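Chemist: Quick one: sequence and predicted model below, then my questions.
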Amino acid sequence: MVYRNDAGQQYYLGSLTILTSLFFIWGFITCLNDILIPHLKAVFTLSYTQAMLIQFCFFTAYFVVSLPSGYLVEKIGYKGGIVVGLAIAGCGCLLFYPSAGLHSYPLFLTAFFVLASGITLLQVAANPYVTVLGAPETASSRLTLTQAFNSLGTTLAPYFGALLILSTAVKSVDELKLLNPEALSAYQAAEAAAVQNPYLFLAAVLFLMAAVFALLKLPKINPETRETAINAEQDRGSAWHYPHLVLGAVAIFVYVGGEVSIGSFLVNFLGEPAIAGLAEQDAGKYVSFYWGGAMLGRFAGSLVMQKVRPAKALAFNAVSAASLVVLTMLGSGQLAMWSILAVGLCNSIMFPTIFSLAVGGLGRHTGQGSGILCAAIVGGAVLPVIQGAFADRLGIQHAFFIPALCYVYIAYYGWSYARLALGKP
């Protein structure tokens, strides 16, 4: 469905509506990692650093696959990229079945990488597609709205994941040693089934979506022909020559790293006696408040940023997030608990705003710029492992200084964006 505003600009309501399903499903799948981390940590008796290899393998795929995905999307188009991405993600979900059946942590890590490779291709194709389905000046608002449905997925995933995957109490190493071989085998089979069935269902959903998108007729739009924030005469030959894109990639790196670091440690953090002392299943449900705040903030932000300059909104939210993380580090009990959960509300507009600001004005380099930005999502692989190393040495609470520093940089990017877009340092 296509409609026009008073200025004659085209909007693609039907296509945007259909695309929201993609944002929902990859948000749901990504956030399930926060539930699998404590589950696999206990089952395989891992340290925090070893457990963070889940996020490392998942988000490393963004770094490895993003740039090739950008070239692939240029060849087969946005729709083709979406279909192939869904199929690859479905294959990744299928790999969870043998991973759990063989009780193999390395195979689990491989499954995470394949799954993330498919989601990477989806992001490279879908994010810039949303920005060009309408007026350039409302790109941030439009992408924020679709990302709100991504947050709906991340909000629901911890709750259902806690019910399906953390539904049974995980035994300690000492308890496992006391079990006879038959009891141990039965316990491991039960733990395997808790992971297998949900991911088989997700695989079926992804393959079905791939078939649906293959049959859909989506509009073909060439970003080279669109009016952009930077005049086409200022074409600099490569996306790497635009400072607002390069520094925006750094902002994506630290944003995803900070957001994932917080989400990955929430279950264990809320289980700390000095914080809330919650059991894993109960703590997993509270993770929904973190991602739910992002969802509510994105729905509100999509309206606010039609009136407020996106860069200013970004700087304000980043300063607020940094302040809340510092309060979490200094506080205890309910104060620390709700401070860290409230960071999700501040996170709400960050990714879509950074992304749309960074690709603004790239013209024919939009595909390359999208690949660069999605490659920067590797921050979700690097920073959680670093925070895990500090958590092993300093404790979970003090290790939150990592995301605090991330938000400080994002505030700088928002504050400096106007100068960066003009090519000034």
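Modeler: Done, it's in.

Chemist: only C-alpha atoms for contact and neighbour calcs from this point on.
Modeler: Fine.

Chemist: Tell me where the longest helix sits in this protein.
Modeler: When the chain is parsed with DSSP state H, its longest helix is helix 53-94.

Chemist: quick one: the helix or strand containing residue 22 to chain centroid distance?
Modeler: Following DSSP states H and E, one finds residue 22 within helix 13-31. Relative to its chain's centre, helix 13-31 lies at 12 Å (Cα atoms, centre = their mean, to the nearest Å).

Chemist: so what secondary structure elements neighbour whichever helix or strand comes after it?
Modeler: Once the chain leaves helix 13-31, the next helix or strand it forms, by DSSP H and E, is helix 33-43. Here helix 33-43 touches helix 48-51, helix 53-94, helix 139-164, helix 243-270, going by 3 or more Cα pairs under 8 Å, 6 or more residues apart in numbering; DSSP states H and E.

Chemist: need those helices in JSON lines with distance to residue 132, can you?
Modeler: Putting the helices and strands packed on helix 33-43 into JSON lines (distance: least, Cα to Cα, whole Å) gives the following:
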{"stretch": "helix 48-51", "distance to residue 132": "39"}
{"stretch": "helix 53-94", "distance to residue 132": "11"}
{"stretch": "helix 139-164", "distance to residue 132": "7"}
{"stretch": "helix 243-270", "distance to residue 132": "17"}
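
Chemist: returning to that earlier point: the longest helix of the chain vs helix 13-31, what angle?
Modeler: On the basis of axes from the mean of the first three to the mean of the last three Cα atoms, to 10 degrees, helix 53-94 is oriented at 120 degrees to helix 13-31.

Chemist: tell me what helix 53-94 is packed against?
Modeler: helix 33-43, helix 105-132, helix 181-215, helix 366-375, helix 379-394.

Chemist: how far is that helix from where the chain is centred?
Modeler: 14 Å.

Chemist: just checking, residue 277 is part of a strand?
Modeler: No: Residue 277 is assigned coil when assessed by DSSP: H, G, I helix; E, B strand; the rest coil, not a strand.

Chemist: how close does residue 237 sit to residue 159?
Modeler: Going from residue 237 to residue 159 by Cα to Cα, to the nearest Å gives 47 Å.

Chemist: So the two - more neighbours on which side?
Modeler: residue 159 (22 against 11; other Cα atoms under 10 Å).

Chemist: okay but that one is in contact with residue 283, surely?
Modeler: No: assessed by Cα atoms under 8 Å, residue 159 is found out of contact with residue 283, at 9.6 Å.

Chemist: The closest residue to residue 143 other than its chain neighbours sits in which helix or strand?
Modeler: Closest residue in space to residue 143, ignoring its immediate chain neighbours: residue 352 at 5.6 Å, by Cα to Cα, 6 or more residues apart in numbering. Using DSSP H and E, residue 352 maps to helix 350-359.

Chemist: try this one side by side with the last:
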Amino acid sequence: MKQSNEKVKLVQTRDGKNFLLPFILITSLFFLWGFAHSILDVLNKHFQDALGITRTRSALIQAVVYGGYFLMALPAGNIIRRYGYRAGVLTGLLLYGIGALLFIPGERIMSFEFFLFSLFIIGCGLTCLETAANPYVTVLGEPESAERRINLAQSFNGLGWICGPLAGGLFLFSENGESGSISTPYAIIGVIVLLVALFFSRIRLPEIGMNQPAETEVQTGGEAAGSLWSHRNFTWGLVALFLYVAAQTGINSFFINYVTEHAGITAREASLWLSFGGMSMFMAGRMGGSWIMRFIRAERLLVFCGAGATVTMILILFGSGMSAIGAFFFCFLCESIMFPTIFALAIRGTGTHTKRASSFLIMSIVGGAVAPLAMGYIADHASMALGFVVPLGCFLYITLYAVTYPRKKQ
């Protein structure tokens, strides 16, 4: 019975309000953008082979998607502040669905630039979804359980990360090594996303009162005194989130390149390794992390994960064969709790600035546009393994952020 009560508290406030239904509905969106991001890691290798482009040029795939985050984050925040969370969700779903369906004419044109345009539209849609969903999940219950709640929701994001490489590998890489259909997986997900948008247009999401200062301070676990930029946990967290997304995107983007070069397997097999091996560890880590945070402070767990990820990058830089590939899988486990935990820690105590803080944090996801380009350039001019020095530096900073994070007030 005690365990059951703890589950209720996860999505329940002190005054008895239960937000289980909106939590379930918003959590379903986490799967959709996880799928959109992870299939990009298969597109990298597909475009290198199908269009004969370099690894540096293929990294533009991530650059345009994450560039959409940078350009759309503040407009998305304005939409949410003016019209509410549901408007942000609907805008994101419509843009996501339209961008995905553009892959149908894109396959006929086979223009890399047209594909980049389609991915940019998807990126703008994902920005709206994340700007709305991430802070919304943190306030659907008691502030003390915000980190657990967002890690649990992000577990379904991890499920999307598993399905993306799986679908991409099956549709884009045939068993004989030829390129497959690029429009089919995007057409399917585009239709699904637009159907989800139709569903959300028919329901109401409760606004959690972020426009009322007093209630906001309770929900976010602190006062909103001073400028947003005076909150050290936010400003340092903004950099940490930028570097985390940079590291994660760079690692995922060139996992297939690294494995095909160092393990002698096909791109199709590597995509399945990424799906069932790497992303399964990623999802398991998020689900386990949500449970572990019942006993260990979020910032303390982030220290262990940051240190573990740092070690794995050193092994990948100087290792080879199965030991290096095993390091990848352990890195996915360490990465799992980083995004939701950094987001929740950075937003803690921002009070009436919460929605604005969320916009800037989502804007920091542009880090995903930087690392793949840097790693691709290093790979083209030196070696693929050396490119992983970029995420190594990112994980070092994240560990420092966690170590120096101020203790939560009791």
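Modeler: The structure has been received and is ready for your questions. All of these numbers come straight from a predicted model, not from anything done at the bench.

Chemist: one step back: Provide a list of residues in contact with the residue nearest to residue 143 of the first structure.
Modeler: When contacts are counted by Cα atoms under 8 Å, 6 or more residues apart in numbering, residue 352 of the first structure touches 140, 143, 144, 147.

Chemist: can you redo those residues as TSV with neighbour count?
Modeler: Below are the contacts of residue 352 of the first structure laid out as TSV (neighbours: other Cα atoms under 10 Å):
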residue	neighbour count
140	28
143	28
144	31
147	27
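
Chemist: Out of these, which is nearest to residue 110 of the first structure?
Modeler: Nearest to residue 110 of the first structure among the contacts of residue 352 of the first structure is residue 147, at 27.1 Å by Cα to Cα.

Chemist: Map the closest one onto the second structure.
Modeler: Under the alignment (TM-score structural alignment), residue 147 of the first structure pairs with residue 154 of the second structure.

Chemist: Quick one: map residue 287 of the second structure onto the first structure.
Modeler: Using TM-score structural alignment, residue 287 of the second structure sits opposite residue 299 in the first structure.

Chemist: From residue 144 of the first structure, how far out is its match?
Modeler: On the measure of Cα to Cα, residue 299 of the first structure and residue 144 of the first structure end up 7 Å apart.

Chemist: swap in residue 397 of the first structure?
Modeler: 30 Å.

Chemist: What of residue 384 of the first structure?
Modeler: 25 Å.

Chemist: what's the answer for residue 54 of the first structure, then?
Modeler: In this view, residue 54 of the first structure and residue 144 of the first structure are 27 Å apart by Cα to Cα.

Chemist: Residue 195 of the first structure now?
Modeler: 31 Å.

Chemist: follow-up on the earlier one: the match of residue 147 of the first structure: what's it in contact with?
Modeler: By Cα under 8 Å, 6+ apart, the neighbours of residue 154 of the second structure are 27, 30, 286, 340.

Chemist: hmm, 10 Å instead?
Modeler: 27-31, 34, 134, 137, 148, 160, 283, 286-287, 290, 336-337, 339-340 (Cα atoms under 10 Å, 6 or more residues apart in numbering).

Chemist: same deal with residue 107 of the second structure?
Modeler: 114, 115, 181, 182, 183, 184.

Chemist: Identify the residue of the first structure aligned to the last one.
Modeler: Across the two structures, residue 184 of the second structure finds its equivalent in residue 197 of the first structure, going by TM-score structural alignment.

Chemist: secondary structure element for the spatially closest residue to that match that is not a sequence neighbour?
Modeler: The spatial neighbour of residue 197 of the first structure that comes closest, neighbours along the chain excluded (Cα to Cα, 6+ apart), is residue 97 at 7.9 Å. Assigned by DSSP H and E, residue 97 of the first structure belongs to helix 96-101.

Chemist: which residues of the second structure does that helix align to?
Modeler: Using TM-score structural alignment, helix 96-101 of the first structure pairs with 103-108 in the second structure.

Chemist: Same check on stretch 23-36 of the first structure?
Modeler: Using TM-score structural alignment, stretch 23-36 of the first structure pairs with 30-43 in the second structure.

Chemist: Tell me the spacing between residue 315 of the first structure and residue 414 of the first structure.
Modeler: On the measure of Cα to Cα, residue 315 of the first structure and residue 414 of the first structure end up 5 Å apart.

Chemist: sorry, back to before: residues shared between the contacts of residue 299 and residue 144 of the first structure?
Modeler: In contact with both residue 299 of the first structure and residue 144: 348, 349, using Cα under 10 Å, 6+ apart.

Chemist: Now for the residue mapped onto residue 297 of the second structure from the first structure: which residues touch it?
Modeler: Mapped onto the first structure by TM-score structural alignment, residue 297 of the second structure lines up with residue 309. Contact analysis of residue 309 of the first structure by Cα under 10 Å, 6+ apart lists 137, 140.

Chemist: Need the counterpart of the residue nearest to residue 143 of the first structure in the second structure.
Modeler: So, by TM-score structural alignment, residue 352 of the first structure is matched to residue 340.

Chemist: How about residue 113 of the first structure?
Modeler: Residue 113 of the first structure maps onto residue 120 in the second structure, by TM-score structural alignment.

Chemist: likewise residue 261 of the first structure?
Modeler: Mapped onto the second structure by TM-score structural alignment, residue 261 of the first structure lines up with residue 250.

Chemist: so who does the residue lying closest to its match once chain neighbours are set aside touch?
Modeler: Using Cα to Cα, 6+ apart and skipping the chain neighbours, the partner closest in space to residue 250 of the second structure is residue 372 (4.6 Å). Residues near residue 372 of the second structure by Cα under 10 Å, 6+ apart: 55-63, 246-254, 378, 387-388, 390-391.

Chemist: Was I right to think residue 38 of the first structure contacts residue 166?
Modeler: Yes: at 8.8 Å, residue 38 of the first structure and residue 166 qualify as touching, with contact defined as Cα atoms under 10 Å.

Chemist: any common contacting residues for the two?
Modeler: 280, 284.

Chemist: what sits against the residue nearest to residue 130 of the first structure when sequence neighbours are not counted?
Modeler: Closest residue in space to residue 130 of the first structure, ignoring its immediate chain neighbours: residue 143 at 6.1 Å, by Cα to Cα, 6+ apart. By Cα under 10 Å, 6+ apart, the contact list for residue 143 of the first structure reads 16, 20, 126-133, 298, 302, 349, 351-353, 355-356.

Chemist: Would you point out the most distant pair within the contacts of residue 352 of the first structure?
Modeler: Longest span within the contacts of residue 352 of the first structure, Cα to Cα: 140 and 147, 10.2 Å.

Chemist: Tell me the residues that contact both of these two, please.
Modeler: By the contact definition Cα under 10 Å, 6+ apart, residue 140 of the first structure and residue 147 are jointly contacted by 302, 349, 351, 352.
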